[in-house]
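Student: Provide a 3D model corresponding to the input given below.
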Amino acid sequence: MKSSRPVAVDLLIEARWVVPVEPHAVVLEDHAVAVRDSKIVDILPQSEARARYEPAEHVQLGEHALIPGLVNSHTHNPMTLLRGLADDLPLMEWLQGHIWPAEAKFMGPEFVRDGTELAIAEMLRGGTTCANENYFFPDAIGETYRKHGFRAVLGLPVINFPTGWAATDDEYFERALEVHERFRGDALVSTAFVPHAPYTVSDASFERIRLLAEQLDIKIHLHTHETVHEVNEEVAKSGRRPFQRLQELGLVNERLIAVHMTELTDAEIEACAAAGVSVVHCPESNLKLASGFCPAEKLRKAGVNVAIGTDGAASNNDLDMFGETRTAALLAKAVSGDAAAFDAAYALRAATLNGALALGLEDRIGSIEVGKQADLAAVRLSDLETQPLFHVASQLVYATGRHQVTDVWIAGQRKLRERVLTGMDEAALVVMARRWRERIAAG
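Tutor: As a prediction, this is how the structure comes out:
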């Protein structure tokens, strides 16, 4: 009896460890992932993979962990160009005294294109393959993501004061719908509403957002309960906490991506769990701005989907999801008083599959499963800084740096090869960033 002929695939990646994230806390040793037409078609032992498949490209990663591409669930990527502009200041002084004035002067299509391109390069070099974007001029941002084949959820901004993007409430909504239509059906770029925060968005605008989000079947991505000041200000103004206001407006449901959430009561946590709200934890930005501590472990125990984001590079000051995930895990232990809180396997899940779930992309990305898109990152664990190696997930969360990411794929397309970006000119990006520094510093 003749043996069957090998099956043609586009890509076969062999890795010392495959960390699929789903099933939870599983590590597959000496396995391979087969990819065809942008999707994962098989996950199997390497010896079987070599016999079964004939790949157009065969990648062997003898000392690497292959993980799902990291999902940055909240970021303002054009703000890479404001990295380090105004440090060591509280949130409102930072925003009102420095960031908003700089944006008023420089924000426009060129600024957001260049800032997004710089961010894409940084994210790829750190194993991030998807970003939940929140910034103005989303048309230009979206075209930049599309140009570089980077996966993103594009924010449709709404804020109740004029900006370079829109001057009136009606214009914000008109432009939002135009951008949504422009990217509708795109393979990599989708959309969500991004009302800035309860203190900058009116009830009328929130009501329009709720109705449109239902009609368009998209998410609502919102800063909320970021600081004690924000909560106290709303209580003084209306007698309600911001979360109660959102509940009364019908916004507390499975569409809501609630970012920061440092000030929460037990009742609010239970309400998030019951309603299917996703919470994005941005620990390093919250620490740097002294905004407070998200009760991440309480949220996890209550059954809330907790994802991780870096926030913008102006308040972090990087887009390093490995660093963010480590900080999230450590901070959760300190805040909860429980050394077992937010364990390594859960932290890795929060940085991948939980992010995908928050963004409504869990059927496409966030785990290494047959049928999902091949958004993958290879992490070299042979470096002395990650030796000896007892537990792969723990090593990835507590000891690994983004410099150990060697190779990245999005939808099966190679974006990073042995630490070199495949479709971007790194030297030109540095020149561009320095040019912007000179312009911004000159005022």
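Student: can we go C-alpha only for contacts and neighbour counts from here?
Tutor: Noted.
Student: sort out which residues of stretch 397-407 are buried, please.
Tutor: Of the residues in stretch 397-407, Val397, Tyr398, Ala399, Thr400, Gly401, Arg402, Gln404, Val405, Thr406, Asp407 count as buried by neighbour count, 16 or more other CA atoms under 10 Å.
Student: off-centre distance for that stretch?
Tutor: Relative to its parent chain, stretch 397-407 has a centroid offset of 17 Å by CA atoms, centre = their mean, to the nearest Å.
Student: helix or strand next in line after the host helix or strand of Leu348, which one?
Tutor: Using DSSP states H and E, Leu348 falls within helix 344-350. Moving toward the C-terminus from helix 344-350, the next helix or strand (DSSP H and E) is helix 353-359.
Student: contact partners of that next one?
Tutor: 21, 71-73, 132, 153, 219, 257, 278-279, 305-308, 362, 365-367 (CA atoms under 8 Å, 6 or more residues apart in numbering).
Student: swap in stretch 241-248?
Tutor: By CA under 8 Å, 6+ apart, stretch 241-248 touches Pro198, Thr224, His225, Val231, Asn232, Glu234, Val235, Val252, Glu268.
Student: from the chain's centre, how far out does it sit?
Tutor: That offset, for stretch 241-248, works out to 25 Å (CA atoms, centre = their mean).
Student: please give the structure of this sequence too, so both can be compared:
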Amino acid sequence: MSEASTLLTIVNAVVIPLADGPVLGGAATGGAGGAAAGAGGTGWFRGWLAVGADGRIEAMGEGALPPERESIGSGEVLDAKGAFLAPGFVSAHSHIFTSGMRGMTPGEPLYGWVGEQSTFIAGADEEDVYWFTLHGCLDFLGNGVTSAYNFTDSRVVGKYDAETDRREIYAIRPEGYLHRQFDAARDAGLRTMNAIRLDSEFQPAEEAFDAFGRAVRYLEASVPAELSLGASVFGAVQWSASAQAARDEVRAMDEHGIGNQAHFLETSEALDQQREKFRWYEEAGALRPGFLFGHFVHPDTYMARVAAQKGAGMVWQPTSNGRLGSGVADIPRYRELGMPIGVGLDDQSCTDVSDPFQNVRIGVYTQRAVNQDASVLMPRDMLRMHTLGSAEALGVADRVGSLEVGKFADLLLVDPSSPDTGPVWDVHAHYAFACGLRNLKRVYVGGQLVSEDGVSTNPLAARASAELHSRVREVAARSVSRSTERLAW
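Tutor: Predicted coordinates:
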């Protein structure tokens, strides 16, 4: 091994890989002996982890750093002093441009809340949405989210009316409005899968497909491969007026070889109308591996069974569903059906604090309360869903989601002693239930420090905050939003 090959080595850590198979043993990992998912089958071990110059985990092992690695002498060596070392969270469902809308419509369900958002964002231009998205991405990173599926804000300016099942369209923005959202995630350093809405209902179909293709090509050309988790179709049939929308989305999936995540059955509002549109996706051939239902709170028994049989998955947003009063997804049933399940933080405007630790606790506790069963969802299972499970649902588990040799070194250093959270009886339970943002000390993406003690290392961070505050006021004034009157400062 050459002296320049190691970027970072973290020693004296409680490593929580959140992997399913052996992570130790053999020359590839640099460990001694083998164990399923960690030492003694516990799913964690005390030891070290090394990051190569390529930003990937090159070795990990139990105990002290082996003498042969001590002699390498390259890169930073960090003593974790017994802190937890875990993979970065993966938010499998996010709308990151909403970072300036926290606290908006605090008592509205989905359609009232999203209607107010739509009114506000109608006043935004390309540079506004760039800074909104950049701020949101840095917020994710500072809170331990290192990879995200991002629903970009559509170029189409309009508002959906659930009572008439129609969307009123005001304008179609330039393609740069979409592209600048890709730029923002890149500039923040967040690994992102960007979802693009086809919007073939609101312009000639071939124009919509051409614009979609240009967006995919722009993404491929402008975002480095190590930061891009690919493109996806932003599924929008829930708000569509015709079954042709489902067929168009399938065409985009097939032409570009990508997946699709569709907001579906999130709220009990207009439920019969939503359920009728499930058939549109089914008949169009959309239900397959790589197709995800975002939320999926209110399907009937047939829908859940068919989706699982076809290989489709779902993404659960426990904090968002609670904030908007949408309901509680039947996660035990989906697990029994074998559906891929990811977890997301959704909008910053409906989680308010984009906190994955809070998302974990709300998820576990609501499932236990609804099912009246304290063991229905265990902490390691929930942590896995918000990391490796999300990566699997998105089809990127070969790169992110767990601490395994060859994967990107997206790492969280979480210190349960600062502030002190007491003795550790169970590592996964303590990490999930007792730790939080106050214990999050360092966030790494590809072995590079991106946040320390909640402070971003990104040179654009201070400007992003200033731009967000000034631009939100300007956009609110342009959109004549009801929220303008409530904007306190």
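Student: ok so, going back, farthest pair within the buried residues of stretch 397-407 of the first structure?
Tutor: Tyr398 and Asp407 (20.3 Å; CA to CA).
Student: map Pro45 of the first structure across to the second structure for me.
Tutor: Using TM-score structural alignment, the equivalent of Pro45 of the first structure in the second structure is Glu62.
Student: state the distance from the counterpart of Ala204 of the first structure in the second structure to Leu287 of the second structure.
Tutor: Under the alignment (TM-score structural alignment), Ala204 of the first structure pairs with Gln244 of the second structure. Distance, Gln244 of the second structure to Leu287 of the second structure, using CA to CA, to the nearest Å: 15 Å.
Student: more neighbours: which of those two?
Tutor: Counted by other CA atoms under 10 Å, Gln244 of the second structure and Leu287 do not tie: Leu287 has more neighbours, with 23 against 16.
Student: so the more buried one touches Gln309, yeah?
Tutor: No - Leu287 of the second structure lies out of contact with Gln309 (CA atoms under 8 Å); the separation is 9.1 Å.
Student: host element of the residue nearest to the match of Pro45 of the first structure when sequence neighbours are not counted?
Tutor: Nearest residue to Glu62 of the second structure, sequence neighbours excluded (CA to CA, 6 or more residues apart in numbering): Gly47, at 4.1 Å. Using DSSP H and E, Gly47 of the second structure sits in strand 45-52.
Student: centroid-nearest residue for the second structure?
Tutor: Ser91 (1.6 Å; CA atoms, centre = their mean).
Student: isn't that one up against Ala148?
Tutor: Yes - counting by CA under 8 Å, Ala148 is a contact partner of Ser91 of the second structure at 4.6 Å.
Student: what residue in the first structure is paired with Ile341 of the second structure?
Tutor: So, by TM-score structural alignment, Ile341 of the second structure is matched to Val306.
Student: typo on my end, Phe97 of the second structure
Tutor: Aligned partner of Phe97 of the second structure by TM-score structural alignment: Pro78.
Student: and that match, how far is that from Gly115 of the first structure?
Tutor: Relative to Gly115 of the first structure, and taking CA to CA, Pro78 of the first structure is found at 4 Å.
Student: more neighbours, those two?
Tutor: With neighbours defined as other CA under 10 Å, Pro78 of the first structure and Gly115 compare such that Pro78 has more, 29 against 24.
Student: need the contact list for the more buried one.
Tutor: So Pro78 of the first structure contacts Phe111, Val112, Arg113, Asp114, Gly115, Thr116, Ala119, Tyr135 (CA under 8 Å, 6+ apart).
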